[in-house]
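Asks: predicted model and sequence follow; I will ask about them next.
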Amino acid sequence: MLLNTIELGPENGDLSRPPVVFLHGLFGRARNFGFFQRRIAATRRTLALDLRNHGKSPHGPMDYPTMAADVHETLAAHNALPATVIGHSMGGKTAMMLALQHPAAVHSLVVADIAPGQGGFAQYNQLARELAALPLPGFLDRAGAEAWLGQVIADKPVRDLMLMNLDLGENPHWNIGINEITASMPAIVGWPAIAPGIHYDGPTLFIAGGRSHYIQPDNYPVMRQLFPHYRLDTIKDAGHWVHAQAPAAFLALVDAFLST
């Protein structure tokens, strides 16, 4: 599946270095990384992708091998391999799977606040089912959509995230594959079995939020097994949305990683 892609790059820059690719999290879209893409695009070719069922990309069943295959196919079509791949949450799991399935396609890897294993997205599992079952009215403006989403989402940042996935006005509708996402939640929360001996030898940076629980010490052995050259940095005052909650610190870590 070819994914919708936002590409930015320097007018006069060194395009010989690997491009930088951004993969968003669950219920997100390519634009979530806009600040970082614009900054890095000053000197590097960059591509931000809408994963399947998100943004403007096609819809279909989801699991990490399938999503990694989408990313590989899309980057190959853009002549953007090998690439440095930066993924947050679900996008981080997709990026890790891409590196394990196609190690030659990944120059280096940045994983934001997710581990290679079962877990994460606990608050979204029930939410996806509730949103899919919530009848849409015949008209929604922004204020109405806030109230409509408020029936099942108490947290305003999560409501704001989901508002991006609604087309408002007459006959409002989801612009994401809400039913496909709901059906695929067990695979999204999960992590497939990796065959013995499979690993990615390239440089790998995990960035954890200090107030998040998505990367725990009991994940470290599997992280070392699959990504033997990984480093873990923690931004102590950030939660799971580490790049949104601490953008300057996140950008500094990514810039330092890219420079080495």
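Replies: Sure, I can see it.
Asks: every contact and neighbour count from this point should use C-alpha atoms.
Replies: Noted.
Asks: quick one: the helices in the stretch 151-260 of the chain?
Replies: Here the stretch 151-260 of the chain has its helices, by DSSP state H, counting those that start in this stretch, at 156-163, 178-183, 185-189, 220-226, 242-245, 247-259.
Asks: let's have the ones you listed in TSV, adding distance to residue 60.
Replies: Output for those, formatted as TSV (distance: least, CA to CA, whole Å):
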stretch	distance to residue 60
helix 156-163	19
helix 178-183	6
helix 185-189	13
helix 220-226	28
helix 242-245	28
helix 247-259	32
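Asks: possible to save those as TSV with mean neighbour count and distance to residue 129?
Replies: Output for the helices of the stretch 151-260 of the chain, formatted as TSV (neighbours: other CA atoms under 10 Å; distance: least, CA to CA, whole Å):
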stretch	mean neighbour count	distance to residue 129
helix 156-163	15	14
helix 178-183	20	6
helix 185-189	18	9
helix 220-226	16	31
helix 242-245	20	26
helix 247-259	14	31
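Asks: to residue 65, which of these lies closest?
Replies: helix 185-189 (10.2 Å; CA to CA).
Asks: which residues touch the nearest residue to residue 177 once chain neighbours are set aside?
Replies: Spatially, and ignoring its direct neighbours in sequence, residue 177 is nearest to residue 53 (4.5 Å; CA to CA, 6 or more residues apart in numbering). For residue 53, the contact set (CA atoms under 8 Å, 6 or more residues apart in numbering) comprises 59, 60, 176, 177, 178, 180, 181.
Asks: just to revisit the earlier point, which one of the helices of the stretch 151-260 of the chain lies nearest to residue 171?
Replies: Closest of the helices of the stretch 151-260 of the chain to residue 171 is helix 156-163, at 15.1 Å (criterion: CA to CA).
Asks: packing partners of the closest one?
Replies: Judged by 3 or more CA pairs under 8 Å, 6 or more residues apart in numbering; DSSP states H and E, helix 156-163 is in contact with helix 142-149.
Asks: now do the helix it packs on: everything it contacts.
Replies: Outside helix 142-149, the residues that reach it (CA under 8 Å, 6+ apart) are 159, 163, 168.
Asks: and here's the other structure:
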Amino acid sequence: MKLHFKKTGAGKPLIIVHGLFGSSDNWFSIAKELEKNYTLYLVDQRNHGDSPHSEEWNYTVMADDLKELMEDERIHSAYFMGHSMGGKTVMKLAMNYPDLVEKLIVADIAPRFYPLHHQQILEGLNAVPVDQLKSRKEADDILTEYIKIPGIRQFLMKSLGRDDNGKFIWKINLPVITEKIGNVGEELKSDAPFEKPTLFIGGANSDYITEKDKVDIERFFPNSRLVYIKDAGHWLHAEQPAAVIETVKAFLK
């Protein structure tokens, strides 16, 4: 699949992959600092942002999408950074195609299985009648019944766009994501470990990477280290961008 992406900066390629319900826009503030030293590719994963929609949605095809992007851009190897679902995508890429990945950064996710925990969000998104919607405020009012935290609603509303006729649409492929949401929590396994330098960045206030996860991390990524960002939860790049930028810069150097 030909993914939509934004390219900026100069230097060694660094491909950044967003998480569930997100898009390349989530990484703009980080990109402004990193583009001084790297050629950045801010990617919209399939069924998200401005990339195409597909009934096929799992980590194998999402990793293959990144491989195809590299082939199209004639990139032989690159640095990769992925957050949450995007972190699992880049882990899968490193497991399947280790030669394509020079260094790997995984933000607040481990290779283990995660149980369903997005049902309330999906109920809210599906409750919005986009084909009848008159304003963004109307959508926000409906989402408020399901999602009380304004920051989460604001993040989700970034996926509310308009078609060529000016009618509201979800830019995410909501039907497929709703049907196949279990794929997001899939456990990743590999017969061969990824031996190249890998950095796991966790939010100190997040429970996505626990002490128990260190066993799998060290088994599949033996040349890795884990750093926790102080005063940050799962959305560490939004909550503590300066700390994330400095951590990433130090690792890539």
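Replies: It's in. Only a predicted model underlies this, so the values are computations on that prediction, with no experimental measurement involved.
Asks: before we move on, the earlier item: can I get the contacts of residue 53 of structure 1 in JSON lines including distance to residue 96 of structure 1?
Replies: Formatted as JSON lines, these follow (distance: CA to CA, whole Å):
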{"residue": "59", "distance to residue 96 of structure 1": "22"}
{"residue": "60", "distance to residue 96 of structure 1": "21"}
{"residue": "176", "distance to residue 96 of structure 1": "23"}
{"residue": "177", "distance to residue 96 of structure 1": "23"}
{"residue": "178", "distance to residue 96 of structure 1": "24"}
{"residue": "180", "distance to residue 96 of structure 1": "22"}
{"residue": "181", "distance to residue 96 of structure 1": "20"}
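Asks: so who does the residue opposite residue 96 of structure 2 in structure 1 once aligned touch?
Replies: Counting by TM-score structural alignment, residue 96 of structure 2 lines up with residue 101 in structure 1. Contacts for residue 101 of structure 1 (CA under 8 Å, 6+ apart) come out as 65, 68.
Asks: and residue 96 of structure 1, by the same measure?
Replies: 109, 111, 116 are the contacts of residue 96 of structure 1 under CA under 8 Å, 6+ apart.
Asks: so how far is residue 236 of structure 1 from residue 36 of structure 1?
Replies: Residue 36 of structure 1 is 20 Å from residue 236 of structure 1, where distance means CA to CA, to the nearest Å.
Asks: could you do residue 9 of structure 1 as well?
Replies: 31 Å.
Asks: in terms of neighbours, single out the busier of those two.
Replies: More crowded of residue 9 of structure 1 and residue 236, by other CA atoms under 10 Å: residue 9, with 21 against 13.
Asks: please look at the more buried one and residue 44 and confirm they touch.
Replies: Yes: using CA atoms under 8 Å, residue 9 of structure 1 is in contact with residue 44, at 5.7 Å.
Asks: need the counterpart of residue 181 of structure 2 in structure 1.
Replies: Looks like residue 181 of structure 2 aligns to residue 185 there (TM-score structural alignment).
Asks: what sits against whichever residue in structure 1 pairs up with residue 246 of structure 2?
Replies: Aligned counterpart of residue 246 of structure 2 in structure 1: residue 252 (TM-score structural alignment). Listed by CA under 8 Å, 6+ apart, the contact set of residue 252 of structure 1 is empty.
Asks: helices of the stretch 1-150 of structure 2, start to end?
Replies: For the stretch 1-150 of structure 2, the helices defined by DSSP H, counting those that start in this stretch cover 28-34, 59-73, 85-96, 119-127, 136-144, 150-157.
Asks: quick one: the second one to chain centroid distance?
Replies: On the basis of CA atoms, centre = their mean, to the nearest Å, helix 59-73 of structure 2 sits 14 Å off its chain's mean C-alpha point.
Asks: output the contacting helices and strands for it.
Replies: helix 85-96.
Asks: average offset between the helix it packs on and structure 1?
Replies: With mean CA distance after the TM-score superposition for structure 1, helix 85-96 of structure 2 departs from structure 1 by a mean of 0.4 Å once superposed.
Asks: quick one: that helix to helix 59-73, angle?
Replies: Relative orientation of helix 85-96 of structure 2 and helix 59-73, computed by axes from the mean of the first three to the mean of the last three CA atoms, to 10 degrees: 80 degrees.
Asks: what about helix 85-96 of structure 2, distance to the chain center?
Replies: That offset, for helix 85-96 of structure 2, works out to 10 Å (CA atoms, centre = their mean).
Asks: quick check: angle from it to helix 213-220?
Replies: Using the same axes, to 10 degrees: helix 85-96 of structure 2 against helix 213-220 is 30 degrees.
Asks: residues of helix 85-96 of structure 2 that come out buried?
Replies: 85, 86, 87, 88, 89, 90, 91, 92, 93, 94, 95, 96 (16 or more other CA atoms under 10 Å).
Asks: distance to residue 140 of structure 2 added to those, as JSON lines?
Replies: What follows is the buried residues of helix 85-96 of structure 2, written out as JSON lines (distance: CA to CA, whole Å):
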{"residue": "85", "distance to residue 140 of structure 2": "25"}
{"residue": "86", "distance to residue 140 of structure 2": "26"}
{"residue": "87", "distance to residue 140 of structure 2": "29"}
{"residue": "88", "distance to residue 140 of structure 2": "30"}
{"residue": "89", "distance to residue 140 of structure 2": "30"}
{"residue": "90", "distance to residue 140 of structure 2": "32"}
{"residue": "91", "distance to residue 140 of structure 2": "34"}
{"residue": "92", "distance to residue 140 of structure 2": "35"}
{"residue": "93", "distance to residue 140 of structure 2": "36"}
{"residue": "94", "distance to residue 140 of structure 2": "38"}
{"residue": "95", "distance to residue 140 of structure 2": "40"}
{"residue": "96", "distance to residue 140 of structure 2": "40"}
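Asks: determine which two of these are furthest apart.
Replies: Across those, no pair lies farther apart than 85 and 96, at 16.6 Å, counting by CA to CA.
Asks: residue in structure 2 matching residue 84 of structure 1?
Replies: Applying TM-score structural alignment, one finds that residue 84 of structure 1 aligns to residue 79 in structure 2.
Asks: whoops, I mixed them up, residue 141 of structure 1
Replies: So residue 141 of structure 1 corresponds to residue 135, using TM-score structural alignment.
Asks: so how far is residue 103 of structure 1 from the aligned partner of residue 193 of structure 2 in structure 1?
Replies: In structure 1, residue 193 of structure 2 lines up with residue 199, judged by TM-score structural alignment. Residue 199 of structure 1 sits 8 Å away from residue 103 of structure 1, taking CA to CA as the criterion.
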